[in-house]
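>>> next one to model:
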Amino acid sequence: MIKYKFNVGDALERAGFNMYKAKTTGLISQETLKKIKNEDTNISAKSLNSLCLILDMQPKDIFIYEETQEDLKQKQKIY
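All right, here's what the predicted structure looks like:
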């Protein structure tokens, strides 16, 4: 399962990026910002690109992969 390494919503706010900026800049949609604040990692590559731009980070700095039991079950179906 893909997870955030840290509270990305808080990091965006510290960078000055809030709902108003989301609305006025169009870099990240308000819906995506809500997902981020709820720790939902199901965001688009375009949104990920914007996150990297705003936070001055690489995707590997933002996300981590932790294998879950569900992931293991899916893996077994493949092999």
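
>>> when you work out contacts or count neighbours from here on, use the C-alpha atoms and nothing else.
Will do.

>>> show me where this protein has strands.
2-4, 63-65 (DSSP state E).

>>> pull out the buried residues from stretch 14-27.
17, 18, 19, 22, 27 (16 or more other CA atoms under 10 Å).

>>> OK, contacts around the last one?
Just to be clear, that refers to residue 27. Residue 27 makes contacts with 47, 50, as judged by CA atoms under 8 Å, 6 or more residues apart in numbering.

>>> again, 10 Å this time
17, 21, 46, 47, 49, 50, 51, 53, 54 (CA atoms under 10 Å, 6 or more residues apart in numbering).

>>> gap between the first one and residue 50?
Per CA to CA, to the nearest Å, residue 17 is found 11 Å from residue 50.

>>> please give the structure of this sequence too, so both can be compared:
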Amino acid sequence: MLKYKIDIGDALERIGFNAYKAKTTKLLSQDTLKKVKSDDTNISLKSLNSICMLLDMQPKDLLMYVETEEEKENLKKL
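All right, here's what the predicted structure looks like:
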């Protein structure tokens, strides 16, 4: 399972990127902003690219993989 390493919503707000800027620049959708603010990592690679650009970070600075019990069980079945 992917998890955010940092609070993406807060980081975007600190650089002045809010819902209004998302709408006017079209760099991120309103839906994507809602997702990152609720720690939902189910975003597109295009959105991840925009977030990396805005925050001047690499994906590895934003995301980490944490294996869940369900994933461990699925691997055992392979």
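
>>> picking up where we left off before, tell me, what's touching residue 17 and residue 50 of structure 1 both at once?
Counting by CA under 10 Å, 6+ apart, the residues touching both residue 17 of structure 1 and residue 50 are 27, 28.

>>> the closest residue to residue 66 of structure 2 other than its chain neighbours: neighbour count?
Leaving aside its sequence neighbours, residue 66 of structure 2 sits nearest to residue 1 (CA to CA, 6 or more residues apart in numbering; 5.3 Å). Residue 1 of structure 2 has 10 neighbours, counted by other CA atoms under 10 Å.

>>> how close does residue 1 of structure 2 get to residue 26 of structure 2?
Taking CA to CA, one finds residue 1 of structure 2 at 28 Å from residue 26 of structure 2.

>>> same question for residue 74 of structure 2.
Distance from residue 74 of structure 2 to residue 26 of structure 2, by CA to CA: 38 Å.

>>> thought the residue nearest to residue 66 of structure 2 was touching residue 39?
No. Assessed by CA atoms under 10 Å, residue 1 of structure 2 is found out of contact with residue 39, at 12.0 Å.

>>> wait, what's in contact with the spatially closest residue to residue 2 of structure 2 that is not a sequence neighbour?
Nearest non-adjacent residue to residue 2 of structure 2, counting by CA to CA, 6+ apart: residue 65, 4.6 Å away. Residue 65 of structure 2 makes contact with 1, 2, 3, 4, 5 under the criterion CA under 10 Å, 6+ apart.

>>> now do the same contact list for the residue nearest to the fourth one when sequence neighbours are not counted.
Sequence neighbours aside, residue 63 is the residue nearest to residue 4 of structure 2 in space, at 4.5 Å (criterion: CA to CA, 6+ apart). Contact analysis of residue 63 of structure 2 by CA under 10 Å, 6+ apart lists 2, 3, 4, 5, 6, 8, 41, 48.
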